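J.: Only the shape, not the letters, is given here:
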């Protein structure tokens, strides 16, 4: 049989409300449309890279480049997050030398009209459970500007602890980026069980020995 050329297209994470799957072109078009409707108030900028200042084909190109550069030594899987079959945001999961370090980094966003419904917590809990329980990660990192209270609350709920700070210039002004860390033991697990499909064929792509 011919080997599956892109096993990630079969990877699916399911929570009680959400379905997370690695990005595909049709889904990315939905994602860009959702971003154009708004991700945050215009006077705010919650991201280290101010990508929401210039949404369009550059957004598509960014996700394409992440997909094209994926390798066992350094990878990013951008999960499209769907609620009731519609893309509402993106949950990223990154690993560098994951087979050795067993560490991941998360980043995410949810469309403004879908916020304050617990979606951000649910989708991050999903990728943390996936990383810890299915890939064998031992640590997960994230970060947020100190004034980004929504992101900080999500991290607190899931068991992250502060891991230092870094001064950042954002739109010409100084601010502080708070680094956050959670281990597999500290992770505050949700009351539901993550359902995962298609992970076995993806492990070698992510630097994990096949089971």
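T.: Alright, I've got the coordinates. Just so it is clear, the model here is predicted, and its values are computed rather than measured.
J.: Going by C-alpha atoms from here, please, whenever you check contacts or count neighbours.
T.: Fine.
J.: Just confirm residue 166 is within a strand.
T.: Yes: counting by DSSP: H, G, I helix; E, B strand; the rest coil, residue 166 falls inside a strand.
J.: so is the residue nearest the centre of the chain in a helix, a strand, or just coil?
T.: By CA atoms, centre = their mean, the mean C-alpha position of the chain lies nearest to residue 92, the distance being 2.2 Å. Secondary structure for residue 92, judged by three-state DSSP, is strand.
J.: In addition, the following structure is provided for comparison:
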């Protein structure tokens, strides 16, 4: 018996021209936590609803570890969240997540991501998102993908629009004790097919299908 026998997600690989996305091992998680400790965004802004970055570096790093471990422990086919590390030339540069509730019925996924500050503005965010969208639509048979970004998060909004998302309304939240407007975005399978900008290769998916609630 190997780890893959009990946890086939460990063998899932998404490859783009510059990145490999995979379930992190402990060394990958340590690298990702260190990346978070170095900073994820300009401290003057807060792009996340849960302000997990507004703490000291060591606490920020530990929260990354605990978040990934909690998602592993709470995984169910009816409610799952797959958080992958993005690796470029052997270096962990960020993380890309994709999740769903009752996916076998709803066929809808949501995504979220962040990159270390040293790796931003290099179009890596587009490749990361394109990779999990390929997994969702081509691999799992999704019909919709949703995302969201605050009005001042121009980079995230630009990635969504580039990949074919359309506006899907707004939500009002409180961020740092101030009102903030979140723009919801939605991508259909049809529009995804017309906006595939990045070639993606998927390995190890067949064994994982029951984990996603698919036969």
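T.: Happy to help now that I have it. All values derive from a computational prediction rather than experimental measurement.
J.: The first structure: strands as residue ranges?
T.: 12-14, 18-22, 74-83, 86-96, 103-110, 139-145, 161-170, 173-183, 195-197 (DSSP state E).
J.: Save the ones you listed as a markdown table, and put in distance to residue 131 of the first structure too.
T.: As requested, the strands of the first structure are arranged in a markdown table below (distance: least, CA to CA, whole Å):
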| stretch | distance to residue 131 of the first structure |
| --- | --- |
| strand 12-14 | 11 |
| strand 18-22 | 13 |
| strand 74-83 | 11 |
| strand 86-96 | 8 |
| strand 103-110 | 7 |
| strand 139-145 | 8 |
| strand 161-170 | 18 |
| strand 173-183 | 11 |
| strand 195-197 | 11 |
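J.: of all those, which lies closest to residue 3 of the first structure?
T.: Comparing those by their distance to residue 3 of the first structure (CA to CA), the top pick is strand 195-197, with 17.8 Å.
J.: Average offset of that closest one relative to the second structure?
T.: Superposed on the second structure, strand 195-197 of the first structure shows a mean distance to its aligned partners of 0.9 Å (mean CA distance after the TM-score superposition for the first structure).
J.: The residue nearest to the centre of the first structure matches what in the second structure?
T.: Matched by TM-score structural alignment, residue 92 of the first structure corresponds to residue 97 in the second structure.
J.: What's the separation between that match and residue 78 of the second structure?
T.: 17 Å (CA to CA, to the nearest Å).
J.: Over to residue 129 of the second structure?
T.: Distance of residue 129 of the second structure to residue 78 of the second structure, computed by CA to CA: 23 Å.
J.: Out of those two, name the residue with the larger neighbour count.
T.: residue 129 (21 against 15; other CA atoms under 10 Å).
J.: residue contacts, that one?
T.: Counting by CA atoms under 8 Å, 6 or more residues apart in numbering, residue 129 of the second structure makes contact with 96, 111.
J.: ok, now the one 10 residues further on?
T.: Counting by CA under 8 Å, 6+ apart, residue 139 of the second structure makes contact with 202, 205.
J.: Aligned against the first structure, show me the partner of it.
T.: Per TM-score structural alignment, residue 139 of the second structure is aligned with residue 134.
J.: hang on, residue 40 of the first structure packs against residue 114?
T.: No: using CA atoms under 8 Å, residue 40 of the first structure makes no contact with residue 114, being 11.0 Å away.
J.: which neighbours do the two share?
T.: Contacts common to residue 40 of the first structure and residue 114, judged by CA under 8 Å, 6+ apart, are absent.
J.: The aligned residue in the second structure for residue 157 of the first structure and residue 156 of the second structure: what is the separation?
T.: Correspondence of residue 157 of the first structure to the second structure, assessed by TM-score structural alignment: residue 162. Using CA to CA, residue 162 of the second structure is found at 10 Å from residue 156 of the second structure.
J.: Neighbour count for residue 40 and residue 114 of the first structure, which is higher?
T.: residue 40 (18 against 15).
J.: Quick one: residues contacting the more buried one.
T.: Counting by CA under 8 Å, 6+ apart, residue 40 of the first structure has contacts 46, 111, 112.
J.: Make CSV out of those and add neighbour count.
T.: CSV is the format used below for these (neighbours: other CA atoms under 10 Å):
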residue, neighbour count
46, 20
111, 19
112, 16
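J.: Now intersect those residues with the helices, please.
T.: In this view, the contacts of residue 40 of the first structure have no member that belongs to helices under DSSP state H.
J.: Could you single out the nearest of those to residue 174 of the first structure?
T.: residue 46 (13.3 Å).
J.: how many other residues sit next to the counterpart of residue 177 of the second structure in the first structure?
T.: Under the alignment (TM-score structural alignment), residue 177 of the second structure pairs with residue 172 of the first structure. A count of nearby residues for residue 172 of the first structure, using other CA under 10 Å, gives 7.
J.: what's the distance between residue 172 of the first structure and residue 45 of the first structure?
T.: Distance of residue 172 of the first structure to residue 45 of the first structure, computed by CA to CA: 12 Å.
J.: Now the common contact residues for those two.
T.: By CA under 8 Å, 6+ apart, no residue touches both residue 172 of the first structure and residue 45.
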